[in-house]
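Enquirer: output the structure for:
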Amino acid sequence: MNQRISSIIQEFDAQGWHRTGTETDNRSARWLVDKGRSLGLDLELERFEFDRVVPRDCYLEINGRRIQGLPFFDGGFTSPDGISGRIGPIGSGSEIGLGEIVRGTNQASQDFRRSPGHLALVAVTLGGKPGLMATNAPAFRQPFGPPVLQVSSEEQDWLTGHAQGNSLVRLVAAAERVGAESFNVTGRVKGSSQTLPPVIVMTPRSGWWQCASERGRGLACWLEVVRHVVSSRPGRDVIFVATSAHELGLLGLDNFLGRRPGLAERAHVWLHFGADVGLESQVSFTDDELKSQTLTALEDAGASPVTHAPYGTTVGAESLVVAGLGGRVVALIGHSALFHLESDRWAQGFDTDSIGRFANAFANLALQLSKS
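Expert: This next block holds a predicted model:
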């Protein structure tokens, strides 16, 4: 199993940036279909259309030096000439406001751009490691606010000095929206009873960069569950879905649910592999019965350590949506210092033993739930 997991993550990493609707994203969808079919599951592509954001020139220029950046995909953009003015701290009234975005402060990143009096904003992104930590676009369908240019944490001190001195700068966050398509990957293993509601196993498959840990771990686990379920005889249908557009307001999940009205609540249970499976893992459950079943499966597989989300909390963006619609959900996420950083790449240090234990736990749980 370790070799299988390593191979999946390495192949996924080598494909390139997995941004939704790109050539890499769509090629990766077909790759995943082939992987599932090799295991005996007839996976299919479910296409959806949207307007993809294509960044052009995106930088901050001060005294002849340019810092490359990435715009918010659900915010405003500039013309190719950009916006010129003085830079100062958020709330200073300067034309360009400088602030910070810290990992785990999703609401703060949304409030960041509501600061009045600025024509554009610069966001120093502070992740677990140095670099540019890209921010998801929950308002992708309804963009709002001024242009926001995200830049690397490595520029924080230099930019703070210029903001304190109200230096003259030019911010360019040029981008355009173009028609595009992406795909969810989905398939079904038929159970012995067609009258029972299904178990659903889901994981996102898109992201900002290569996302070797963030997305690759979950996909490797998802395929291991496919392998186990296909070789067994589940009592009820088990539906598998790997969604695209995780980073763009969960467009893929919305499309999947939109094709299947009422499925969120009707399904027996949803099992969700979130980001960075096997690293400082956290699990959540929507009811006590699922908690007991999940903890037993994790213990039996030796999948530890794992912390429990606070009571009433659901982890994972997709799981939050499903739970909010009345679905029963078990969700698993992890924590990596490289989360949303371009440096999230395959490395020999990946603990494939740990990933495999979580895959086995959820495979056994899926089969148990399919027969209950």
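
Enquirer: CA atoms for contacts and neighbours, from now on please.
Expert: Will do.

Enquirer: give me the most central residue, this structure.
Expert: His246 (4.8 Å; C-alpha atoms, centre = their mean).

Enquirer: for that one, which residues are in contact?
Expert: For His246, the contacting residues are 204-207, 252-253, by C-alpha atoms under 8 Å, 6 or more residues apart in numbering.

Enquirer: so Cys221 sits in a helix?
Expert: Yes: assessed by DSSP: H, G, I helix; E, B strand; the rest coil, Cys221 belongs to a helix.

Enquirer: which of the three states applies to the closest residue to it other than its chain neighbours?
Expert: Distances taken as C-alpha to C-alpha, 6 or more residues apart in numbering place Ala359 nearest to Cys221, at 4.6 Å, with adjacent residues excluded. Under the three-state scheme (three-state DSSP), Ala359 adopts helix.

Enquirer: the structure of the following sequence is requested for comparison with the preceding one:
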Amino acid sequence: MGTGISRRGLIAAGATASGLSVIGGGKGWAGQISADPVDPFHVASLQRDLETYDGFGIHRSGGTANRAVLNWMEAEWSQIGYSTTRQCFTVPSHDDYEARLVLPDGATLALAAQPPFRARHEVEGRLCYATLAGPMGQAADAILVAELPNGRHSALDGPLIAPFLAMAREVEARAIILITNGPSDEAIFLNTDTKRDTPLLALAAPSRAQKLRDAALAGHSARLATPAPAGQRPAENLIAQLERDGPRLVISTPLSGWTHCAGERGPGVAVMRALSRWLPGALPDHSLTLFAASGHELAELGGRLWLDNGAPDPKQTALWVHLGAGFAARDWHEPPRRLLPLNHADPQRYLMASPDILPIVRRAFADEPGLANAYPLTPDTAAGELAHIAAHGYPRVFGAFGAHRLHHVMSDRMNAVSGELVAGPARAFRDAIARILAPAHSGE
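Expert: Prediction:
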């Protein structure tokens, strides 16, 4: 991506010491908070929406929780007065979470199942330990055990993971088990394009990986069992619109992910719901489009499909605001083998904006560490969903994203986020939109 800022490069640069246990939940932090309980940006309202989203379950595309969120969002938006439609597509069913490795002595090691699932889903072979420096032993036709460098991993094509997949292909390994070293010491699920050719995969939690390492270093044989493919199932994007005579504002956020995603997806869902209640009255002359995507964990599949077929005309779009991952998740102290909650948001979060609106966006987020240092959104710096949006020619875009310490792990629950943590960024998104689209009413 040239010499610019890469989303995954920024996230990888936030690598930290690994932990073991997540302690407590702590109290959030959001600066000045409105005391009006009717205000959609009030802490209590944001907290309710976060708890509701988390409570639906594991948000894999096309699954029970994903469908429940779509129904919940659509019911509210219809009540407000938006017209709603859905865009349907198919995705693989990925509701199996467990894999296992059986060693010669009969010991069974619990692993996490990493999609895509393959028809040849059980293999036997010699284990071979590998680092970025290369395999330690005979790797051909083996099951590679890859020791990932410590990091906030997010995707299979990330810079710390892709070399291991290339290594597995080069030596024609039978499978690869990734030890996902990261802050939580848990198995980290990784976003993937299921149409790409990848080896048979499984994930090992660092906290339970020592026996696996020892077996691989000794070159023991083992049998790896991963889930069999479970076929395709329908998934949907949700689009809500309020048509007026004026220019269009688009707000987007993904709904789906590998786990409960409270800290990853919860802030975007809560802020979108708050904005959807505020926007009709705040911008009475603007057309409004709300886009809630499924398929995020599958290489932003739903968002890419809508951009290619159904998204508004860039020439008629005054502003696109994207609410990405983890921009208001909790920060943590990292003493050895555990995480201790802090009362503020993780500053390892990023804000990007089209150059002509960058000063306005920076002022709106000035009190939000990490987001206050907004970067210009250009072809060299655009990343993730923002890259797809910008590539389609939308002239004014801004959005935020991050990868917090519980990103893509099963413990990403309400301990990772709160209404207090989300309230500050929510109000900043609101204020930035008002200053860009209604400067006469915002004081700009």
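
Enquirer: how alike are these chains, TM-score-wise?
Expert: Here the TM-score for the pair of chains, by TM-score structural alignment, normalised by the length of the first structure, is 0.88; 361 aligned residues with a C-alpha RMSD of 2.5 Å.

Enquirer: sorry, back to before: secondary structure element for the residue nearest to the centre of the first structure?
Expert: Under the criterion DSSP states H and E, no helix or strand holds His246 of the first structure.

Enquirer: tell me which residue of the second structure lines up with it.
Expert: Superposed on the second structure with TM-score structural alignment, His246 of the first structure falls opposite His296.

Enquirer: now do Ala317 of the first structure
Expert: Aligned partner of Ala317 of the first structure by TM-score structural alignment: Gly384.

Enquirer: count the neighbours of that match for me.
Expert: Residues lying near Gly384 of the second structure (other C-alpha atoms under 10 Å) number 14.

Enquirer: ok, the residue nearest to it when sequence neighbours are not counted - contacts?
Expert: Spatial nearest neighbour of Gly384 of the second structure, excluding adjacent residues (C-alpha to C-alpha, 6+ apart): Arg7 at 6.5 Å. Shown in contact with Arg7 of the second structure (C-alpha under 8 Å, 6+ apart): 382-384.

Enquirer: alignment lookup: Ser70 of the second structure to the first structure.
Expert: To be clear, residue 70 of the second structure is Leu; Ser isn't right here. Match for Leu70 of the second structure (TM-score structural alignment): Ala29.

Enquirer: any idea how far that match lies from Leu248 of the first structure?
Expert: For Ala29 of the first structure, the distance to Leu248 of the first structure equals 17 Å [C-alpha to C-alpha, to the nearest Å].

Enquirer: ok, Thr296 of the first structure next?
Expert: From Thr296 of the first structure to Leu248 of the first structure the distance is 35 Å (C-alpha to C-alpha).

Enquirer: so for these two, which sits in the more crowded spot?
Expert: Of the pair Thr296 of the first structure and Leu248, Leu248 is the one with more neighbours under other C-alpha under 10 Å, namely 24 against 14.

Enquirer: any chance you could map the strands in the stretch 1-150 of the first structure?
Expert: Taking DSSP state E, counting those that start in this stretch, the strands of the stretch 1-150 of the first structure run over residues 44-62, 65-68, 70-71, 83-89, 96-102, 120-126, 148-151.

Enquirer: how far apart are the third one and its match in the second structure?
Expert: Okay, so that is strand 70-71 of the first structure. On superposition with the second structure, the mean distance recorded for strand 70-71 of the first structure (mean C-alpha distance after the TM-score superposition for the first structure) is 3.4 Å.

Enquirer: counting by contacts, list what that strand packs against.
Expert: strand 44-62, strand 148-151 (3 or more C-alpha pairs under 8 Å, 6 or more residues apart in numbering; DSSP states H and E).

Enquirer: just those strands: most buried one?
Expert: strand 148-151 (a mean of 28; mean count of other C-alpha atoms under 10 Å).

Enquirer: where in the second structure does that one align, residue-wise?
Expert: So strand 148-151 of the first structure is aligned with residues 201-204, judged by TM-score structural alignment.

Enquirer: mean deviation, that stretch versus the first structure?
Expert: Relative to the first structure, stretch 201-204 of the second structure is 1.2 Å off (mean C-alpha distance after the TM-score superposition for the first structure).

Enquirer: the aligned residue in the first structure for Ala215 of the second structure - how many residues pack around it?
Expert: For Ala215 of the second structure, the aligned position in the first structure is occupied by His162, per TM-score structural alignment. By the criterion of other C-alpha under 10 Å, His162 of the first structure has 18 neighbours.

Enquirer: the equivalent of Val306 of the first structure over in the second structure is in what secondary structure piece?
Expert: Mapped onto the second structure by TM-score structural alignment, Val306 of the first structure lines up with Leu371. Under DSSP H and E, no helix or strand contains Leu371 of the second structure.

Enquirer: nearest to Gly97 of the first structure, out of the helices and strands packed on strand 70-71 of the first structure?
Expert: Closest approach to Gly97 of the first structure among those is made by strand 148-151 (9.3 Å; C-alpha to C-alpha).

Enquirer: can you give me the strands in the stretch 251-372 of the first structure?
Expert: Going by DSSP E, counting those that start in this stretch, the stretch 251-372 of the first structure shows strands at 269-273, 281-285, 306-308, 329-333.

Enquirer: including distance to Gly93 of the first structure and mean neighbour count, could the ones you listed go into CSV?
Expert: CSV is the format used below for those (distance: least, C-alpha to C-alpha, whole Å; neighbours: other C-alpha atoms under 10 Å):
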stretch, distance to Gly93 of the first structure, mean neighbour count
strand 269-273, 43, 26
strand 281-285, 41, 24
strand 306-308, 43, 15
strand 329-333, 40, 26
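
Enquirer: nearest to Gly76 of the first structure, out of those strands?
Expert: Short answer: strand 329-333, nearest of those by C-alpha to C-alpha, at 31.1 Å.

Enquirer: give me the mean deviation of the closest one from the second structure.
Expert: With the second structure overlaid, strand 329-333 of the first structure shows a mean distance of 1.3 Å (mean C-alpha distance after the TM-score superposition for the first structure).

Enquirer: which residues sit against that strand?
Expert: 269-278, 281-286, 290, 294, 314-316, 319, 322-323.

Enquirer: just give the closest residue to Ile179 of the second structure, not the sequence neighbours.
Expert: Leaving out its chain neighbours, Ile179 of the second structure is closest to Ala204 (C-alpha to C-alpha, 6+ apart), at 4.7 Å.

Enquirer: isn't Leu165 of the second structure right up against Leu200?
Expert: No: Leu165 of the second structure is beyond contact range of Leu200, at 9.9 Å (criterion: C-alpha atoms under 8 Å).

Enquirer: who has more neighbours, these two?
Expert: Leu200 (27 against 22).

Enquirer: so which of the helices and strands packed on strand 70-71 of the first structure is nearest Ser370 of the first structure?
Expert: So among these, strand 44-62 is nearest, using C-alpha to C-alpha, at 21.7 Å.
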